[in-house]
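In: have a look at this fold, sequence not included:
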């Protein structure tokens, strides 16, 4: 029996509407040590300005990142140094709920809803779309 072909996720699977790429996107620095998949929900570490996966609650060393404020637009492999990446940082924009990737601490629907609200404060609206 053959294995069905499953195409990899694309940016179109994640970003459904975007006002103007020159306005909504920025190149930022991602914290070293982790692989970041496209659609990762990120927060900004206050002390350094570096972005990391947005945890559900304040975390030592990641203070400020618990507030979701960006969505990663491409896969970024793990690195031992901080890495540059393009993220969606402001709207108006609509992203697909099913394409978002959360920190492991964002484990239930209530925690995800909080992240959705935090993104909405930046004009990034999360919708259930096909």
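Out: Arrived safely. None of these values were measured; they are calculated from a predicted model. Numbers count the residues shown, from 1 in each chain.
In: only C-alpha atoms for contact and neighbour calcs from this point on.
Out: OK.
In: quick check, residue 91 in a strand?
Out: No - looking at residue 91 with DSSP: H, G, I helix; E, B strand; the rest coil, it is coil, so not inside a strand.
In: next, work out how far apart the closest residue in space to it that isn't next to it in sequence and residue 38 are.
Out: Leaving aside its sequence neighbours, residue 91 sits nearest to residue 123 (C-alpha to C-alpha, 6 or more residues apart in numbering; 4.0 Å). Distance, residue 123 to residue 38, by C-alpha to C-alpha, to the nearest Å: 19 Å.
In: show me the contacts for the residue lying closest to residue 99 once chain neighbours are set aside.
Out: Excluding the flanking residues, the one nearest residue 99 by C-alpha to C-alpha, 6+ apart is residue 14, at 5.3 Å. When contacts are counted by C-alpha atoms under 8 Å, 6 or more residues apart in numbering, residue 14 touches 39, 95-96, 99-100.
In: below is structure B, check it against A:
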């Protein structure tokens, strides 16, 4: 029997949200392909969002969650993110750690 694995899909990590009130359009930094549910941080120097990294001085504060998967980006691109007022599924998030969950909670994004 062949086992099929479903890849991340847009908004597959959301339990509940307030539609457009929970969403923002941001500039995603150039970089590798990212799955829906990737925890992101905002680089204060460029204003671009990139994968959260708690060991980084510039990307060490979780600020949003990527709404839909992206391909490899050679230049910054616009992307939709969940940035406030939502409940999300912990197991569907990529890059989440305890400090990131606290950061997201301060933005009223509750990790369940």
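Out: That came through, no problem. Every value quoted in this text rests on a predicted model; they were computed, and no experiment measured them.
In: counterpart of the residue nearest to residue 91 of structure 1 over in structure 2?
Out: Matched to structure 2 by TM-score structural alignment, residue 123 of structure 1 sits across from residue 108.
In: check residue 48 of structure 1 too.
Out: Under the alignment (TM-score structural alignment), residue 48 of structure 1 maps onto residue 46 of structure 2.
In: now do residue 84 of structure 1
Out: So residue 84 of structure 1 corresponds to residue 78, using TM-score structural alignment.
In: show me what contacts the aligned residue in structure 1 for residue 33 of structure 2?
Out: Counting by TM-score structural alignment, residue 33 of structure 2 lines up with residue 35 in structure 1. Neighbouring residues of residue 35 of structure 1 by C-alpha under 8 Å, 6+ apart: 75-79.
In: sorry, back to before: the residue nearest to residue 91 of structure 1: how many residues sit nearby?
Out: By other C-alpha atoms under 10 Å, 18 other residues sit near residue 123 of structure 1.
In: pretty sure it contacts residue 88?
Out: No - contact status for residue 123 of structure 1 versus residue 88: not in contact, 10.0 Å apart, counting by C-alpha atoms under 8 Å.
In: need the strands for structure 2, in chain order.
Out: Using DSSP state E, the strands found in structure 2 span residues 14-17, 23-28, 39-42, 49-51, 62-66, 77-82, 86-88, 109-111.
In: what is the third one packed up against?
Out: Contacts of strand 39-42 of structure 2 with other secondary structure elements, assessed using 3 or more C-alpha pairs under 8 Å, 6 or more residues apart in numbering; DSSP states H and E, are made with strand 49-51, strand 62-66.
In: tell me which of the ones you listed sits most buried.
Out: strand 62-66 (a mean of 29; mean count of other C-alpha atoms under 10 Å).
In: which bit of structure 1 covers it?
Out: Aligned by TM-score structural alignment, strand 62-66 of structure 2 falls on residues 68-72 of structure 1.
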